[in-house]
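pasting the sequence and the predicted coordinates here, then a few questions.
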Amino acid sequence: MDDLKRRASILQGDKSTWITPSCLTELLQLKTRYPLAPLVVGSTFIGPPVNLTGSFYPVIISPVRVPELSIVHFAEKGITIGAACSLAMVRSILSEAVSQLPEDKNKIFRVILQQLAGKHIRSEASLGGSILSGSSSWELNPILAVGNCTFNLASNDKRRQVTLKQLLFDESGTAALRAEEILLSINVPFSKKGEYVSAFRQLQRWGSTTPVDIAAMKVILKEGTDLIANMNIYYGGTESACMFAKRVGELLVHRHWNEAMLDEACKLVLEEVPIQESALMGMMENEKTLTISFLFKFYLQVSKELKKTIHFPQNYVRDIRCAKYASRNKNSFKASQHGSSNGFHVDHNNEFNHLPENENGQSVSYKAYGLQTIVEEEFNDAEDTSAVDGELFLALVTSSRHRAKIISIHKEDALKLPGVIDIITTADVPGLNNSDLFAEYEVKYIGQAICAVVANTQSHANQAASRVRVQYEEQEPAVLSIQDSIKHNSFFEPVRKMECGNVEEAFKSADHILEGEDYIGGLDDLHLEPQTVLVIPRLDEDEVEVVITTKDPASIQAAVASALNVPSDCILCCAEKSRGLEHSHAATQAAITAVAAYNSGQVVSSVIEQTVKLPVFRSQPAFFGKYKVGCMDDGRIIALDVSYYCNAGHRPDESFKVLTTSLLSAQNAYSIPNTRCSVTACRTNLPAKLFCDGYGFAQAALLAEIWIDAVANRCGVSPEKVQYMNLHREHSETPFKQEFDATNLLGCWDECLEKSSYLQRRTAGRKTNKHCTWKKRGFAIIPAMFPAGFIGDYITQVC
């Protein structure tokens, strides 16, 4: 047994070799021989790429049997923790240290404990892997850098000690980690008196382990004063694993810790910390706000601690609002536990609910609601054990460029792999290459299908698809946003317009003319299930059977028939209705799979995993709206000119129908006598936008409420007064000449005001806001008027 422990363990696979050294000497020798081989302890960093993208490493080293990488040592200046220790072990070690050390010495330990990852990640990920992976999602790097932690590095011929700051930001490059070096352990020093350390992170959702933004900050004040002796600020998150705001710390030295310092620090941080230029309009502002808010929170925390230790003159504190806020919210910066919301409803008049004849007017639950809200779904692996004999599997090769010419497609390496049957391109499509099933001469967006690999297993197909090499020639410009589309005049024709009354004359007689714009970002629709298509060719009967999950089997049948150049009645579409594929997305995948099945004469299954579906197959379009509204002094609107722009992607598809709904809903429930509205589908180098909640009405209604609110602010009246004044009344008519009775609209408005106690609750909210630094309560009433059904026939169906 001792001999086995002293010997290295080697596992040889088809593509990779797994080596487990038994001592540090063997590990350093292996790292010298294979400098690019990753060291794996928890596999939380290299595991996902291997499973999701099919990438692999020829040699993988597992150092779990090397004792030097799992040490824990308490020293006079701090704690040394081995790089192979799991984050769960780190949590246990630091928790014990916090309970035994005085508060002045354990500040950095408490900050690390607050920012450690979720429970599952803590059990799997190692400390060293969390630091050296280079991933922007690891929040430890900024904290360890601000805590001045040192790293013990070792190679076959040398050992050295560097700080994380030197490792990441050394301009000379001498301190950078070499390929043959490994991280042995990390020294976490004790905090000193006069040090103030904090870290903050913003998550996309509670319970998520991937933060959007991270900040770690430390300031050292001169003893007995509020003068800054040293200040370090580090940011991390979406852009990089760690970013050092060096200039901010240098310029704030010897400054007093007050509001003037905070104002200067905010300006310097915005100048030095880069914000993603590619971010959407709303996200860029959100990034800036987050960056400043972290610094503001740190300022409040330090100010609160200073008041305990330093006596200031009564007139010293200039930031009264911040001081009051900090005193009112003593626990505002403690880690909070967010549980799920719970509620119940008690009906005191339900004694006769069990009798069918007395159910009217009682709170009786509809029996089908339970079946509709409790859903059971089965998720099958891509390697379906119930696959029929001879079934083949398909994997797509997609574009990695927004806009480029295809110079060549290198398929030789992929065809040499075991299990590969064929590679399908546009030349193999017997019918029409409608909607660009395969890109032929150029790609128009990232994720566009270029070819498809057919193999005997899904893993072989995925592996071969990753071996196909496509040579591109970049083209300019790549139009990605609505603003780019407007700049380059990249639109789909026709531009739809609707006009009633004399808009220009009405603007001349208006007391006020207001102009503005609003941007509504796009959304990704997330489902857990993969998208699956099964195509069964029946060549002896001149038929093709398509088994698919879709809401629009007619489009599936038409797309497959067009791709195969056969009559539609030769395509049998067996559809299962669920929250699955949406319209043309399903049609594209089904047509590609049908071409592969038709050419091979065998059953072909196509499984698009979630990693492919997110960037390629489903998203909601972004909207951009401009308005010009003319009103009188009392709030009555007499003229309206609005324009909507929709990011349609590389082809219009459903965007024209969505924009038509926006066009017809431009006024929402308001009667404007003089109206002009235009809607434009923007041509961009993005996937087609086929899915839209509300089908365009929600976006138009939101913009309508924005110009209603602008009119209310200009005229000095309440928004609900402007809303009520401009509602349709009695026998009214829409701009598209539809007559209707608006009696129910006004009755609904009055009833909502009464039953919601709108005026009383609005008054109470305003009273609360007067006593708060920031507005915390709001109450609004918003009318909505839209027709039943949708312009898209496949959506108008009973659920």
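Now that the structure is in, tell me what you want to look at. Numbers count the residues shown, from 1 in each chain.

contacts, neighbours, all on C-alpha from now
Fine.

for the residue nearest to the spatial centre of the chain, what are its contacts?
Computing the C-alpha centroid of the chain and ranking residues by Cα atoms, centre = their mean puts Gln204 first, at 7.3 Å. When contacts are counted by Cα atoms under 8 Å, 6 or more residues apart in numbering, Gln204 touches 210-212.

flag every buried residue along the top helix by length along the chain.
Within the chain, and with DSSP state H defining each element, the longest helix by residue count is helix 281-309. For helix 281-309, burial by neighbour count (16 or more other Cα atoms under 10 Å) applies to 287-288, 290-292, 294-304, 306.

repeat for stretch 35-50
Along stretch 35-50, these residues count as buried under the neighbour rule (16+ other Cα under 10 Å): 35, 37-46.

would you list the residues you listed in a markdown table and tack on secondary structure and distance to Thr611?
What follows is the buried residues of stretch 35-50, written out as a markdown table (DSSP: H, G, I helix; E, B strand; the rest coil; distance: Cα to Cα, whole Å):
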| residue | secondary structure | distance to Thr611 |
| --- | --- | --- |
| Pro35 | coil | 30 |
| Ala37 | coil | 26 |
| Pro38 | coil | 23 |
| Leu39 | strand | 25 |
| Val40 | coil | 23 |
| Val41 | coil | 25 |
| Gly42 | coil | 22 |
| Ser43 | coil | 19 |
| Thr44 | coil | 17 |
| Phe45 | coil | 16 |
| Ile46 | coil | 16 |
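
before we go on, here's another structure to hold up against the first:
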Amino acid sequence: MFKIVISRSNPMVHHTANACLFPVCALHHVAVTTVEGIGNTKSRLHPAQERIAKSHGSQCGFCTPGIVMSMYTLLRNKPEPKMEDIEDAFQGNLCRCTGYRPILEGYRTFAKVMMSSSLFNSSEFQPLDPTQEPIFPPELMTQSNKQQKQLCFKGERVMWIQPTTLKELVALKSQYPNAKLVVGNTEVGIEMRLKNMLYPVIIAPAWISEMNAVQHTETGVTFGAACTLSSVEEVLRKVVAELPPYKAEVFQAVLEQLRWFAGPQIRNVAALGGNIMTASPISDLNPVLMASGIIHLPLISPCSTEGKRTITMDEKFFTGYRKTIVKPEEILLSVEIPYSKKGEYFSAFKQASRREDDIAIVTCGMRVLFQDGTNRVEEIKLSYGGMAPTTVLALKTCKELTGRDWNEKLLQDACRLLAGEMDLSPSAPGGMVDFRRTLTLSFFFKFYLTVLQKLSKNYNGTVSAAREDELFLLEDVEWRISWSCVLLQEVPRGQAVEDMVGRPLMHVSAAKQACGEAVYCDDIPHYENELYLTLVTSTKAHAKILSVDASEAQSVPGFVCFVSAKDVPGSNITGIANDETVFVTCVGHIIGAVLADTQEHSRRAAKVVKIKYEELKPIVTIQEAIEKQSFLKSIKRINKGDVKKGFEESDHILEGEMYLGGQEHFYLETHCTLAVPKGEDGEMELFVSTQNPMKTQEFAANALGVPSNRIVVRVKRMGGGFGGKETRNTILTTAVAVAAFKTGRPVRCMLDRDEDMLISGGRHPFLGRYKVGFMKNGKVKSLEVSYYGNGGNSVDLSYGVMDRALLHLDNSYNIPNVSSVGIVCKTNLPSNTAFRGFGGPQGMMIAECWMSDLARKCGLPPEEVRKLNLYHEGDLTHFNQKLEGFTLRRCWDECLSSSSYHVFWSCLAGALVHVYTDGSVLLTHGGTEMGQGLHTKMIQVASRSLGIPTSNIYISETSTNTVPNTSPTAASVSADINGMAVHNACQTILKRLEPIKQSNPKGSWEDWIKAAYENCVSLSATGIPDLGYDFEKNEGKPFCYFSYGVACSEVEIDCLTGDHKNIRTDIVMDVGTSLNPAIDIGQIEGAFVQGLGLFTMEELRYSPEGNLYTRGPGMYKIPAFGDIPTEFYVSLLRDCPNSKAVYSSKAVGEPPLFLSASVFYAIKDAIYSARKDSGLTEPFRLDSPATPERIRNACVDIFTKMCPSAEPGTFKPWSVRV
């Protein structure tokens, strides 16, 4: 995620690159700028740093440096960018906290597109002055003018050689015929890091002039094979602007594909030749190049007597998965992209799970050349990626279509032929078989209509145009510049200026985060003699371990030891329910760990540990668990009223089920622990990225066999948490603690993203089965519902998640008769755990499913049926809690009004406060900071409570030796309980100061504190701020209060591809009296966008054996900048104080996440409209998430019918729904 800026002279260019991929060896003669190099908190922030901080665009801060550097690079190249430039620059940047809106709003000021924002004052921003940017280093400028010499760097296992001439390159390839040619390292770097590939010799041709040259010829434009994709894009844009349109058809298609090819930091370094030679079957460009005509690829070989040969990129070019006809010793010199001819038409298409920076599911290039002045096909090429192990041409189809007229008969025959030729095995790698097959036909239909329209226009109506009802299918889902607006509460008139409660105070760490100065766990400087730990985990879903052999690891340089269960001095049983072991022999869990002197050595050693298994049959899915009755023992029920009688009185009864997939937390900072043994009495200090210091302390002490008072857990900040660091960090922390105990040396471990996703679990997948009785007017009378959650292989927090799902099964609807049961399935997957919402989104989503379907069954508008069933003030919920201060109907009315809906539709906590003699305050509380602004809010609470400026108050960290026995920072109650604890502690100090203030009423805060110290008054204080519910009796009070919110969303879907775009979302949220509106709105937007991922995009795909396919950002996609609503309006409900929390506030971290279900059900409504065109009017099943695959498959049409599904049970699927 971290970006650097690479600057070169002659000519001067600046571009971003991914620091984690770009080799240091390739940086010779270039200037590298990091976020620390453009500004800092000690002297001056760069405007790119200042604006993201002051516009509240930094929450956890882990992504902030990368976003800052993307903006900085754009400003160096274009000091007055357009908003389109800004949004394009952020492709490839991800943020899991903010929802992107505040980042775009802050940086919008550079584009001179102003919006009135009450969250920040743009007049306070320092102006951008390009003349003040750092100059290119003169010594590098001097070196670049000198003759370059060949470079050679040698490591332990890899040699990097960078030649300067083609002659040198040819000689090197002769010496090392199997050497990899690397320009940007975007493919080889991934293979070496994540796929355990080793390339002993790497040759970098970036300095070879012939391989960077661009030539304009009579037949096209020739690019050197080392030309970066960004340079190809730049050249083609200029060429297209100068050429007649008919001549630039291929160039336009290449540009369209490049627009969505990765992000700029990849396009800036990845080479055109590298993309071809990688031979990926889902390449964005290879189908376009293959279809474009005759692509000549000149090759040079040191072994050939002729020296050079030219090959054609045709159906023979790709010989197998990631293989071509190019010989190992041959070098690709250049690629010629041809001009198109008169009468030639070209289109390219790509479908992915996410529009920005995502690999293709299916991609294609389509070209047709007509006989002069006619609509008769002279030549046609249809090339597809994602339909075979290689890029393929539909040769049979093309042969049949040649010589035919471009009309509906040709369309029908083409689709029939393609359906047969582009067939896939139902077990094909990658899955989504029906979707992929349908896309081949959908793309051709779009191509057919596009060409038909152009023919009609070019031949003045002699060729029939597309029908009116088909033209809308040519419109891509629109991707427009985003726009947003927030409506805040206003602080009361007369509130003191220094009283910051209710004001949009900037996140206290935002500036440090924007400058790269914020310290995260792995940023702690290395200790002398420190070791690095790498986990060894099971590769089998269910198996007995027969043997573990770490002998080969001992030969790896720097190896120290292997740690296993026998090294645990205390208890090897851990977990929330004491049903897990530190080192275990079950699914995806830790078997052991390797310690070495460096991270690289530790990882190498771990990879060669050999494990022998006796495989057992796993239980992976909810359906399998139901069939085999594999359940965790606690089954919860909530019953109310007489369900049987309710069904008897109902006019209609609807039965159905809905599945909701799980979700990966994808906190940007993965799990990390540093354990430092203190050398006496078993003392150990643990620096951990955790939401739960107390449990971390308890579990580590338990594993080490020492009392908890010997373990100190310290948390400075986290790079995101979302519930994923509430309990699951302990499986890593205990392993690291045991390793540190065994060796007596400090031990560190930060998981790679794929490791983290493999072992840490996520949101529980759910299956809901329901039976609902209702009247003709849509009034619900009775509900019977069963929830099944996939808990994984241990209890963890699954019972609590299921409890919450049952408590939210009504969402906001008054259901007089309810019978519900919640069952947690035990499966052979890593244990699922807490995630923002904690079961609530699953429970509410299933409620909205049956509510949506019964409205359709009644033939009534869904919004009318929803409003009819909403609770009223004073109603009792299905768990018998009375609703007081019920503001939901206010939120409903305001949201429908602001969105113009009808117009368009026609726990425990603690705090410790130290006051020092200079009047400054050190505040410590039991909550942890993970980006949610908790520290900022606590400072605001302390400021008001003590009546002093926020600048006098400082929070250093959360640690178990200052505030013991804390609750985890979770469940959206941290501000409530810690805020009250801070308030109580401050009140204690004020009470002690009362006599001193009375004796000196005109004194200052500093005077009173000094007098208190002289009079031996304690200036430290602690503070501790009746909930409970009985499922058996259905009585009690599970919630202190309720949070309310309403969202209205508008979407567009592409019925042919399954794409969707969020056009507009309006949110009205009741947060009580906001402690900090900027932070609260940031939480609302961040939760909403995280929910967008849950309900529309993020999909965990497992093999039938329980192996997770979707590991890492390459396979698992969270929402990006372009996925947020184009228009995003958030309002805080006014005049609704909450008397049950600190300063009348309400929890805001989790409740807004479910509001993104409005997008899911807007998509479902759009699909319903599309299905009506096929004569389908009954309610239909749409599981979550609503991915392009599910959307397209639900839009039943002639193309889906031409690609029928294989009969379940007749094949082994590539992936299963867990």
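Structure's in. What do you need? Just so it is clear, the model here is predicted, and its values are computed rather than measured.

tm score of chain vs chain?
Taking TM-score structural alignment, normalised by the length of the first structure as the basis, the two superposed chains have a TM-score of 0.82; 765 aligned residues with a Cα RMSD of 4.5 Å.

circling back to that earlier point, the residue nearest to the centre of the first structure and Thr291 of the first structure: what is the separation?
The spacing between Gln204 of the first structure and Thr291 of the first structure, counted by Cα to Cα, to the nearest Å, is 15 Å.

now do Cys500 of the first structure
Taking Cα to Cα as the measure, Cys500 of the first structure and Thr291 of the first structure are separated by 47 Å.

select the longest strand from the first structure.
In the first structure, assigned by DSSP state E, the strand with the most residues is strand 637-649.

do a quick rundown of the helices in the stretch 451-600 of the second structure.
Using DSSP state H, counting those that start in this stretch, the helices of the stretch 451-600 of the second structure run over residues 468-471, 510-514, 599-607.

show me what whichever helix or strand comes after the last one packs onto, helices and strands only.
In other words, helix 599-607 of the second structure. Helices and strands here follow DSSP states H and E; after helix 599-607 of the second structure, the next one along the chain is strand 610-615. Secondary-structure packing of strand 610-615 of the second structure (3 or more Cα pairs under 8 Å, 6 or more residues apart in numbering; DSSP states H and E): strand 543-549.

and the longest strand of the first structure, which stretch of the second structure?
Counting by TM-score structural alignment, strand 637-649 of the first structure falls onto residues 780-792 of the second structure.

against the first structure, what's the mean shift for that stretch, could you check?
When the first structure is overlaid, stretch 780-792 of the second structure sits 2.0 Å from its aligned residues on average, using mean Cα distance after the TM-score superposition for the first structure.

what comes up buried for that stretch?
So, applying 16+ other Cα under 10 Å, buried residues of stretch 780-792 of the second structure: 780-792.

got CSV for those residues, with distance to Glu50 of the second structure too?
Output for these, formatted as CSV (distance: Cα to Cα, whole Å):
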residue, distance to Glu50 of the second structure
Val780, 53
Lys781, 56
Ser782, 55
Leu783, 53
Glu784, 54
Val785, 51
Ser786, 51
Tyr787, 48
Tyr788, 48
Gly789, 45
Asn790, 44
Gly791, 44
Gly792, 44
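
tell me the one among these nearest to Leu616 of the second structure.
The shortest separation between Leu616 of the second structure and any of those is 16.3 Å, and it belongs to Gly792 (by Cα to Cα).

count of neighbours near the closest residue to the closest one other than its chain neighbours?
The spatially closest residue to Gly792 of the second structure, leaving aside those adjacent along the chain, is Ser831, at 4.1 Å (Cα to Cα, 6 or more residues apart in numbering). As a burial measure, Ser831 of the second structure scores 27 neighbours (other Cα atoms under 10 Å).

residue in the first structure matching Ser831 of the second structure?
In the first structure, the residue matched to Ser831 of the second structure (TM-score structural alignment) is Ala688.

what about its match, which SS state?
The assignment at Ala688 of the first structure comes out as coil when based on DSSP: H, G, I helix; E, B strand; the rest coil.

isn't it right up against Pro652?
Yes - the pair formed by Ala688 of the first structure and Pro652 meets the contact definition of Cα atoms under 8 Å, at 6.8 Å.

which residue ranges of the stretch 501-650 of the first structure form helices?
For the stretch 501-650 of the first structure, the helices defined by DSSP H, counting those that start in this stretch cover 503-509, 553-564, 584-600, 610-616.

in the second structure, what residues pair with the third one?
Against the second structure, the aligned range for helix 584-600 of the first structure is residues 727-743 (TM-score structural alignment).

any idea how far that stretch is from the chain center?
Computed by Cα atoms, centre = their mean, to the nearest Å, the chain-centroid distance of stretch 727-743 of the second structure equals 27 Å.

now do stretch 1188-1195 of the second structure
Mean-position distance between stretch 1188-1195 of the second structure and its chain equals 22 Å (Cα atoms, centre = their mean).

repeat for stretch 726-736 of the first structure
In terms of Cα atoms, centre = their mean, the centre of stretch 726-736 of the first structure is found 41 Å from the chain centre.

in it, what counts as buried?
Of the residues in stretch 726-736 of the first structure, those buried under the neighbour-count criterion (16+ other Cα under 10 Å) are 726-729, 733-735.
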